[in-house]
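1. pasting a predicted model and its sequence here:
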Amino acid sequence: MLPDSADVTSVYVVHVPGFHVPRPLGAQQARGHLPCFLPAVSRDAQKKMGAEVRSWRIHRRTGHTFAQLARFMNPIVRGWIQYYGAFYPSALRPFLQRINAYLLRWIRRNYKRLAGYRKARTCLQGITQRYPGMFAHWRLCRTIWGAG
């Protein structure tokens, strides 16, 4: 005999460090569907990754080239994508868009002729199209946070 639907939820909740496993909807339980395993990156992990990226102060590294930034960032970001994006990669999209926003700030600060937001965004979009493999996160997300 199967346990109550409330017990089914408690039996199938999985705790994995750095992941958030959403609880199934009550309607799915009532129809007899068991909860699925679809863990996403937790908010705490997102905050830690965001703090790490902020600590890099990308927009202040005006002495570096785009390729140097990619060499510095790619191993770390690739590891995050492999670990946290293994099951639910689209949950990382807002975080990866923020990295693109930091790269946009770097462009605006490094190239004075691209100080305007639209010019810098057009430049970054052109770079993502010409060199799609330059940054590890561009295979999942090429848009900029807040760009619409």
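-> All right, it came through fine.

2. switch to C-alpha atoms for all contacts and neighbour counts from now on
-> Will do.

3. my guess is Arg93 contacts Arg139, does it?
-> No: counting by CA atoms under 8 Å, Arg93 sits too far from Arg139 to count as a contact (10.9 Å).

4. the two: who's more crowded?
-> Ranked by neighbour count (other CA atoms under 10 Å), Arg93 and Arg139 place Arg93 first, with 18 against 11.

5. structure B:
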Amino acid sequence: MRQVARGWRLQRQTSKSLFERAQQCNPTICGWWNYYGTFYRTAMHELSRYLDRKLVRWVRRKYKTLRWHKRCSEEWLRKMKKAYPREFAHRQYQGGEVG
């Protein structure tokens, strides 16, 4: 799963918005949660944390004011999660903590 997520290159596509990234990734993430989430919840939580870390790196690359502020970029992602709670599928299932 992580190899497929790595192939998406989340942190590299700064020309796309957060919502476009979500539309690209959500069908695959939902399928993984439906299949693996029943018996391998810990693996899915690790994948969710991995995706959140990659999204934090994406935020730091996209918004130059956050480039050197990891904590601020994590906070920005938390605010987006609160504003749009159903945007990324892995946050729906996991609860959405960045960290």
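-> Perfect, I can see it now. Predicted model only: the values in this text are computed from it and were never measured.

6. TM-score for this pair?
-> Once superposed, chain against chain, the TM-score is 0.91 (TM-score structural alignment, normalised by the length of structure 2); 97 aligned residues with a CA RMSD of 1.3 Å.

7. Three-state assignment for the residue of structure 2 positioned farthest from its centre, please.
-> Taking CA atoms, centre = their mean, the residue of structure 2 most remote from its mean C-alpha position is Phe39, at 21.6 Å. Using DSSP: H, G, I helix; E, B strand; the rest coil, the structure places Phe39 of structure 2 in coil.

8. please apply the same query to Pro27 of structure 2.
-> helix.

9. swap in Leu10 of structure 2?
-> coil.

10. what does it correspond to in structure 1?
-> For Leu10 of structure 2, the aligned position in structure 1 is Ile58, judged by TM-score structural alignment.

11. quick one: contacts for Leu47 of structure 2?
-> 1-2 (CA atoms under 8 Å, 6 or more residues apart in numbering).

12. to which residue of structure 1 is it aligned?
-> Match for Leu47 of structure 2 (TM-score structural alignment): Phe95.

13. let me know the helix or strand that that match is in.
-> helix 93-110 (DSSP states H and E).

14. same check, this time on Arg86 of structure 2
-> With DSSP H and E as criterion, Arg86 of structure 2 is part of no helix or strand.

15. what of Glu20 of structure 2?
-> Assigned by DSSP H and E, Glu20 of structure 2 falls in helix 18-36.

16. that helix against structure 1, how far on average?
-> Superposing on structure 1 and averaging over aligned pairs (mean CA distance after the TM-score superposition for structure 1), helix 18-36 of structure 2 comes out at 0.3 Å.

17. buried ones in that helix, by neighbour count?
-> Neighbour-count burial for helix 18-36 of structure 2, counted by 16 or more other CA atoms under 10 Å, picks out 18, 21-22, 25, 29-30, 33.

18. from those residues, pick the one nearest Arg57 of structure 2.
-> Nearest to Arg57 of structure 2 out of the buried residues of helix 18-36 of structure 2 is Leu18 (CA to CA; 12.3 Å).

19. let me know whether Arg60 of structure 2 touches Cys72 as I believe.
-> No: if you go by CA under 8 Å, Arg60 of structure 2 and Cys72 don't touch, sitting 9.2 Å apart.

20. residue nearest the centroid of structure 1?
-> Nearest to the mean C-alpha position of structure 1, by CA atoms, centre = their mean, lies Leu92 at 2.9 Å.

21. who's in contact with that one?
-> 41, 81, 84-85.

22. which non-adjacent residue is nearest Val59 of structure 2?
-> Ser73 (6.3 Å; CA to CA, 6 or more residues apart in numbering).
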